[in-house]
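Engineer: Predicted model, plus sequence, below.
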Amino acid sequence: MEYVLPEEAASAGRARRLTSEFLGRPRHRMNRVGAGHIDDAALIVSELVTNATRHGRSACRLRLQRSDEQVTVEVYDDNPGQPRMRSVTTDSEGGRGLALVRCLAQRFDVAPVRGGGKRVRAVLAI
């Protein structure tokens, strides 16, 4: 499933909702995705879409795929720059998103896309 999300703060909430609906739908001949895994995937999506709309300087595309073993989240934006992990303190109000994604995801990678921009992918084992 693929969605195009505008460059605005509300896109993260919409992406969470779309992810929860997509993963919560029963699929013929596929195991159900548990509530905890849906929550983890929605958090990953929220963080990646927030980064894309905040730092990508463009709308973004969210692509979701699932199998019985994993959920793959891909977020595309027009900024070719690599996301950076920031140093955070206990007083920091942000900067923990990529660290959360890396903790929750079985695999995490960033790759340039033809024509400019990048794809950020996180794979969650279910």
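Structural biologist: Received the coordinates, thanks. Numbering: from 1, shown residues only.

Engineer: Please count neighbours and contacts with C-alpha atoms only from this point.
Structural biologist: Fine.

Engineer: center of this structure, which residue is that?
Structural biologist: residue 45 (2.8 Å; CA atoms, centre = their mean).

Engineer: Can you tell me the element that one falls in?
Structural biologist: Element membership of residue 45 [criterion: DSSP states H and E] is helix 35-55.

Engineer: alright, now check it against this:
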Amino acid sequence: MNGVLQAGVREPVAREECSRMPDEALAELIVALDGAVGCIADARACAADFLTRAQTDHGLPVSARAMDLAQLVVSELVTNALKYAPGPVLLELRVAAGAVEITVWDTDPTLPRARATDADRVGQHGLEIVMAVVDGFEVRREPVGKRITARLALADRPLPGLHG
């Protein structure tokens, strides 16, 4: 992986411990990205591998939709971080409470804002897309830079009005 500076995996918490601590992560991965060619593709691959391991190692349900959307969100958030902030970018993936949290940290303290929908605008739709597909979204200014967290459910939710 060309653009990955370093990756770290935290040891998973036992499933029985998670029933008592619902916000504790079952799995977590932190990756430092340097912005080299291929970095965004590497970040997407890290997300896919991480969620595949969540399925195989922890027996967690990860829908095809969650897998695809997680890679899309990672791609958009990492792209924005590399485009607008100098220096390294950190990608953190965390599974807890039936969802994957995708967090991207960069060195620019400027908080992003989604623009109004405009089909004629070329480009700059990334944040708009992310906010349309995630279940939760948070932006926090940090002592250095900012941290953006998006949350996606791992399992598909039943559509309203459909009964099995």
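Structural biologist: Structure's in. What do you need? For clarity, every value in this text was computed on a predicted model and none was experimentally measured.

Engineer: TM-score for the pair, please.
Structural biologist: Overlay of the two chains. TM-score (TM-score structural alignment, normalised by the length of structure 1): 0.89; 124 aligned residues with a CA RMSD of 1.6 Å.

Engineer: Structure 2: which residue goes with the residue nearest to the centre of structure 1?
Structural biologist: Matched to structure 2 by TM-score structural alignment, residue 45 of structure 1 sits across from residue 74.

Engineer: Now do the contacts for that match.
Structural biologist: By CA atoms under 8 Å, 6 or more residues apart in numbering, residue 74 of structure 2 lies in contact with 43-44, 47, 102.

Engineer: do that again at 10 Å, thanks
Structural biologist: Shown in contact with residue 74 of structure 2 (CA atoms under 10 Å, 6 or more residues apart in numbering): 40-41, 43-48, 80, 91-93, 102-104, 130, 150.

Engineer: whereabouts in structure 2 does stretch 69-84 of structure 1 align?
Structural biologist: Against structure 2, stretch 69-84 of structure 1 falls on residues 98-113 (TM-score structural alignment).

Engineer: Can you mark which positions in that stretch are buried?
Structural biologist: 98-109 (16 or more other CA atoms under 10 Å).

Engineer: same question, stretch 104-124 of structure 1
Structural biologist: Neighbour-count burial for stretch 104-124 of structure 1 flags 104-105, 108, 110, 112, 117-124 (criterion: 16+ other CA under 10 Å).

Engineer: ok, so of those, who is nearest residue 91 of structure 1?
Structural biologist: Using CA to CA, residue 104 is the member of the buried residues of stretch 104-124 of structure 1 that lies nearest residue 91 of structure 1, at 22.9 Å.

Engineer: surely that closest one meets residue 122?
Structural biologist: Yes: between residue 104 of structure 1 and residue 122 there is a contact at 8.8 Å, judged by CA atoms under 10 Å.

Engineer: Kind regards, and thank you for your time.
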